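**Q** 3D model of this:
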Amino acid sequence: MDTNRKLFLFTTTLLLLFSIAIMINAGINFRQYAYKNAIEKSKMTAEIVRDGLTAHMINGIMDKRAFFLRSIANTKDVKNLWIIRAKSVIDQFGEGLSNEHPRDEIDRKVLKTGEAVRKIFETTDVAILRVTIPYKASAYSEPNCLECHNVKEGETLGAISLEFDISDVRKEGIFTLLKIAAITLVFILIAMLAVKILFRPYLEFFNNLQESLKRARNGDFSLKVTTNIQTKDIRLVADLYNQLIEKFQNTIGTIEQKLAILLKNSQTNCSDPLEKSSNTIDMLSKIHHFKNTIELDKSLPQIYNRIAHIIRQIMETENFIIYNVESKDNTREIAYSNLDKPVCEVSTFKNASKCRAFRTMNIVLSDQFPELCPYFCGDFKYYHCIPYQVTESFSLVITLLTNDKKQADHFKRQTPTLNYYLENAKPVIESKLLMEQLRQKSLHDGLTGLYNRKFLEEFIDQVTHQAERQETKYGVLMLDIDFFKKVNDTYGHDVGDKFIKLLADTVKSIVRDSDIVARYGGEEFVVLLHESTPEGAIKVAEKIRTVFAEKSIYINGEHVKKSISIGVAFFPSEAETIREAIKHADVALYKAKERGRNRVIVFEQSMFKENSY
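**A** Have a look, this model is predicted:
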């Protein structure tokens, strides 16, 4: 509904409601006037009848009262009149005339209660007001009622019932209301005509303004607002609006171009340049907040959790995997996944170049060709793999999965948006990778490639509480090369380094991947055997000792061999912490040296009491 119709309907409704209110008020006033007039007349008639009957009684002509009552009943507007005797009067003076008795329930109620009753009976043709007024005995009236009647003060002697015809007053009220309605209708028509004439220029102005705003919303700022209204305020509004859209016309294109530079290849279905710019700014704000957030994250797993959250928001799915791909060693691992089982064959992890998305650095869409990726083994109908290169040696591959074609199409549309987030995450991921590489270097021994003592200290603090909760067992080996100082003194430190590396390689070849091997310092090594039994730990220690003893290093035309001594301890059976177990193993190693070297000694508590340590 346009403004013109709304204004017309509003004004008409308001005037009609005002007219109805006036007519209702007038009708109520006429009715109350007729009712009040009849009531006053009934009171006056009752007084006249009472005084007349009293005069008849005093003059001893009560038998002549019928004429008097008929003359009263024949007055104007009195339709009917009769009097009623109370039982006390009947008992004292007799029944009276034939019509001097209660005619209905109203008469009986008034005689019983002594309270006047007023009631209107209306039909479509007539309106009758019935009034029944009691007469009460009083010694204080003139004459004294108690002198003639054997009654008590205030007792009802009788009543008078009157019926008044108020039909003429009602008709007069209806006629008056019709005149008011006619006058109101004429006033409404005049008001509508005036509204239409006076408000037409204003409505045309607002319609013109509305059309200009519609065009501006779609990026067309060419329509200016014109008006013939001479009112200063309206002309000022028109001028200010025209200046505003002219500024928009001059600047919006520039804003859109500059925002497009920030988001390359921006894709949106919005044709409104203002809304398009607003959406672009909103996206930039979210990306900026995302980047600031991940910059404060401590580790790559935390960043991957942030990226996963963004994927859920943009792609509207829970089925996706984030892969880390190392191009140097050609391996791939899952960095984040919500799925219970892998969707790519295991061989692609050992040989990342088999991953089509990583190998081509192009998005792989399963709806392009059937079985596009021969290594996909998931239960989903559609897969959407997005590669993203972070550094020369490190890339991400995000695999989105669905069984719904509409959602697969949604993946395509939202991929550029996801790339904006990944582009901003790139320097942060690169920085975290560098920090992780530096950290790994700081935790590894440069000569052997094993963990160093710093790593071992951190590992002990982290794993002790976990081991206590999960009741994990460790066998702890402390070992070093016998008479190592003599090797350095005789052959030099280069040869000493060769023996240290030989021992490191020997230990690594014997222990499992789940075991921890660390260079503790100099020629000393610590081995933590995960979930090892005492028998198993001793067996591993003996194997390391014997295998190393058989190896040699060729020096100056001869093969030189060395032996090692090993101390063994256990956690948690004989130590409260892993740190304490390492100390026990060190004590046992000292005993192995003391007892002739080239042997494996298991820690015993009695070793603390021996004076030799």
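**Q** drop to CA atoms for contacts and neighbour counts, all remaining ones
**A** Noted.
**Q** Could you double-check that residue 586 lies in contact with residue 478?
**A** Yes. Residue 586 lies in contact with residue 478 (CA atoms under 8 Å); the separation is 5.8 Å.
**Q** shared neighbours of these two, anything?
**A** Shared contacts of residue 586 and residue 478, defined by CA atoms under 8 Å, 6 or more residues apart in numbering, comprise residue 567.
**Q** Which residue of those two possesses the greater neighbour count?
**A** Set side by side, residue 586 and residue 478 show unequal neighbour counts under other CA atoms under 10 Å, the larger going to residue 478 at 29 against 23.
**Q** In three-state terms, label that one for me.
**A** Under DSSP: H, G, I helix; E, B strand; the rest coil, the three-state class of residue 478 is strand.
**Q** could you list every residue that touches it?
**A** 524, 525, 526, 527, 566, 567, 568, 582, 585, 586, 589.
**Q** Likewise for residue 592?
**A** With contacts taken as CA under 8 Å, 6+ apart, residue 592 has the following neighbours: 565, 566, 567, 598, 599, 600, 601.
**Q** Packing partners of the strand or helix carrying the first one?
**A** Meaning residue 565. Element membership for residue 565, per DSSP states H and E: strand 564-571. If you count contacts as 3 or more CA pairs under 8 Å, 6 or more residues apart in numbering; DSSP states H and E, strand 564-571 packs onto strand 474-481, helix 534-550, helix 578-594, strand 600-602.
**Q** deepest of those, which one?
**A** Per-residue neighbour counts averaged over each of the helices and strands packed on strand 564-571 give the maximum for strand 474-481, namely a mean of 28 (mean count of other CA atoms under 10 Å).
**Q** Would you pull up how far the next helix or strand after that one lies from the middle of the chain?
**A** Stepping forward along the backbone from strand 474-481, the first helix or strand reached (DSSP H and E) is helix 484-491. On the basis of CA atoms, centre = their mean, to the nearest Å, the separation between the geometric centre of helix 484-491 and that of its chain is 73 Å.
**Q** ok, now which ones touch residue 600?
**A** The neighbourhood of residue 600, defined by CA under 8 Å, 6+ apart, consists of 538, 541, 542, 545, 565, 566, 567, 568, 589, 592.
**Q** One more sequence to fold, the one below, so I can look at both together:
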Amino acid sequence: MTLNRKMTLLLGLVAIGVLAMLLLISLVAFRSFSILSSTAHVQTAAEIVRVHLTEAMITGVIDKREQFLERLTEIRDLRDARVVRSPLVVDQFGVGLAREMVADEIERRVLADGQPRFELTDERGEPVFRGTIPYIATALGTPNCLQCHHVEEGAVLGAVTIELSLAALQRQAIAAVIVVLLAVTLIILLAILGARRLIGPIGDTAGAIGALVQRALRGDFKGRVTQRTQDEIGQIAAHTNQLVAFLDQGLARISERVTQLMGRLPQQDENQLQATIDMVDGLADAARFKATIEEDETKTEIYDRFGQLLMDDFGVHRFSFYETQGPKRLIPMAVDGEIGGSCHWCDPQILVRSDTCRAKRSGHPVDGLRQPGICYAFRPDEAGRSSDPLRHYCFPIIQSGAVGSVIQLVTTAADADALQDRIPYIQIYLREMAPVLEAKRLTETLRESALRDAMTGLNNRRFLEEYVDTLIAGARRRNIRLALLMVDLDYFKMVNDTYGHDIGDTVLKGLAGILKQALRASDVLVRFGGEEFLIVLQEIDADGALAVAEKIRALVANHRFRIAGGTLQKTVSIGVALFPDDSETFWQTLKYADVALYRAKEDGRDRVVRFTPDMWEAGADIY
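**A** The predicted structure is shown next:
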């Protein structure tokens, strides 16, 4: 119900209440007035009768009293007038006229107690007021009642009954009440019309503002409120229009700027306000995401966090993250939430020929959601192609002017539109993630270069210093042995002095290649310094370590290093020590392996020597 209707209903109820109260008050007032007026008339008429009877007795015409009473009833609205004698008068003067002997109950009570009585009755629909007034004997005044009547002072000599018809008075009262009610009703109607005229603009303005607010909640700020008056209500309408216009302009500017940041085009019939709120929330969430990943240690953690974000916030559970390595290779960083997973949704050819990936080759997003089949490298599984076709969307991440990573999202054809709507929001995260990834990648590259020997590509001594705690913790946790092999190239200084440092570098590179081929992926190979190399064999016993060392020695001895003008044959000496068999500390075990290497050199080189405690005692002065 509108405000105008409520106010009209309220005023109507008030008007009805006022009319009802006015009617009730009028009826009560007219009734009271009628009774008071009738009482006065009855008392006046009774007094006239009493005076007439007294004068008649004095003049001796008391026998003519009946005619007087008859003439008295001819007065308008006077229905009856009669007199009854009390027993005291009857005893003195006789019974009198026949009609004076008939006394009803009221008259008998008045004769008995001398108190007047009045009552209002209804006789066949006609209101009648009756009053019975006692005739009291008194010696006061003229004439003196006690001169004629042998009674005491205050005795009741008789009673006069007067009956008045109130029909005319009732009709006049009803007419007066009707006139008053009509006048009051007219005044109330005029008041209601005036109130509606005053209140109408308030209700209309309130309704218009309510409709305007509803439109605004739906993102439509184009509506306006009609200004109906020039008073405060009109000012409210004008100010509301100014506010909505300001919000419309402000929202349009915010939406335009946010759209530029998002790269998301407005959609038809969308809630502009809600869309802007969602975009701002997306930008804020992406900023928080960037602040979080900036504190991650490695890019692998960033990929893992972004994959979790895709699953939790965007409902994407099929995705691949690839990273470029060199000009032609792509490396899977994460596939379907599995870090280091194998290539799944694409032709594995992209791993060795990265240009077969359209996103990598073009540097532009590849929209396989709207254009299925746009990239020939996309290879959904058989189930996806038959029962529920799969679609994809690939984002290239530009780093240092080139594609550094490729993010691939995979979904079903049924969910393609839903994913398409989320693409702008995902792009925000990728835009924030790109510089952080580039920084982490650069940091890891610098770190890796600092931990690797530039010439041989092997890990260096600094790598061993940083990695040794992890290595020892893993060995103790799994309760395994570590074998440390110190490998030294025999007479390497002679190679440098005879052939030059270039040939020496070639020999060292060749030796590094031989050592890498002879070891497992779990083993650690470090260029310890100069012509010395350290090998850490995991989960092996003494016999196994000696067998590996002997294999390496034989491989080197049989190898021909190609140099300018021919070949060169070299040998190595190897010292072997076991952790924790020989020592409870890694670095002490390393010293023991070095002692064994020193013994191999002393014993003629080109040999493998296992550390024994007596070697440490003999060489204690060296260390």
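**Q** What range does the strand holding residue 565 of the first structure cover in the second structure?
**A** With the alignment judged by TM-score structural alignment, the segment of the second structure matched to strand 564-571 of the first structure spans residues 572-579.
**Q** Residue 323 of the first structure in helix, strand or coil?
**A** Following three-state DSSP, residue 323 of the first structure is assigned to strand.
**Q** That one and residue 416 of the first structure, how far apart?
**A** Note on residue 323 of the first structure: its distance to residue 416 of the first structure, by CA to CA, to the nearest Å, is 19 Å.
**Q** helix, strand or coil for residue 223 of the second structure?
**A** Using three-state DSSP, the three-state assignment for residue 223 of the second structure comes out as coil.
**Q** quick one: the closest residue to residue 378 of the first structure other than its chain neighbours and residue 401 of the first structure, what's the gap?
**A** Nearest residue to residue 378 of the first structure, sequence neighbours excluded (CA to CA, 6 or more residues apart in numbering): residue 343, at 4.0 Å. Counting by CA to CA, the gap from residue 343 of the first structure to residue 401 of the first structure is 9 Å.
**Q** For burial, what's the neighbour tally of the alignment partner in the second structure of residue 510 of the first structure?
**A** Matched across to the second structure, residue 510 of the first structure falls on residue 518, judged by TM-score structural alignment. One way to gauge burial is a neighbour count; for residue 518 of the second structure, by other CA under 10 Å, it gives 13.
**Q** wait, doesn't residue 518 of the second structure sit right on residue 554?
**A** No. Residue 518 of the second structure is not in contact with residue 554 according to CA under 8 Å; the separation is 10.9 Å.
**Q** circling back to that earlier point, how far apart are the strand holding residue 565 of the first structure and its match in the second structure?
**A** For strand 564-571 of the first structure, the mean distance from the matching residues in the second structure following superposition reads 1.3 Å, by mean CA distance after the TM-score superposition for the first structure.
**Q** Likewise for stretch 200-214 of the first structure?
**A** Relative to the second structure, stretch 200-214 of the first structure is 2.5 Å off (mean CA distance after the TM-score superposition for the first structure).
**Q** Give me the contact list for that stretch.
**A** Counting by CA under 8 Å, 6+ apart, residues outside stretch 200-214 of the first structure touching it are 3, 4, 221, 223, 224, 225, 226, 227, 228, 229.
**Q** Could you find the closest non-adjacent residue to the fifth one?
**A** Distances taken as CA to CA, 6+ apart place residue 242 nearest to residue 224 of the first structure, at 5.7 Å, with adjacent residues excluded.
**Q** just the strands in the stretch 51-200 of the second structure please.
**A** With DSSP state E, counting those that start in this stretch, the ranges of strands along the stretch 51-200 of the second structure come out as 78-85, 117-123, 126-136, 156-165.
**Q** Likewise for the stretch 301-450 of the second structure?
**A** With DSSP E, counting those that start in this stretch as the criterion, the stretch 301-450 of the second structure has strands spanning 318-325, 329-335, 338-339, 366-367, 390-399, 402-412.
**Q** deepest of the ones you listed, which one?
**A** Using mean count of other CA under 10 Å, the stretch among these with the largest mean neighbour count is strand 390-399, at a mean of 24.
**Q** what angle sits between it and strand 318-325?
**A** Relative orientation of strand 390-399 of the second structure with respect to strand 318-325: 30 degrees, computed using axes from the mean of the first three to the mean of the last three CA atoms, to 10 degrees.
**Q** how far does strand 390-399 of the second structure sit from the chain's center?
**A** Between the mean C-alpha point of strand 390-399 of the second structure and the mean C-alpha point of its chain there is a distance of 33 Å (CA atoms, centre = their mean).
**Q** Now do it against strand 402-412, angle only.
**A** Angle, strand 390-399 of the second structure to strand 402-412, by the same axes, to 10 degrees: 160 degrees.
**Q** Correct me if wrong, but residue 13 of the first structure is in a helix.
**A** Yes. Secondary structure of residue 13 of the first structure, determined by three-state DSSP: located in a helix.
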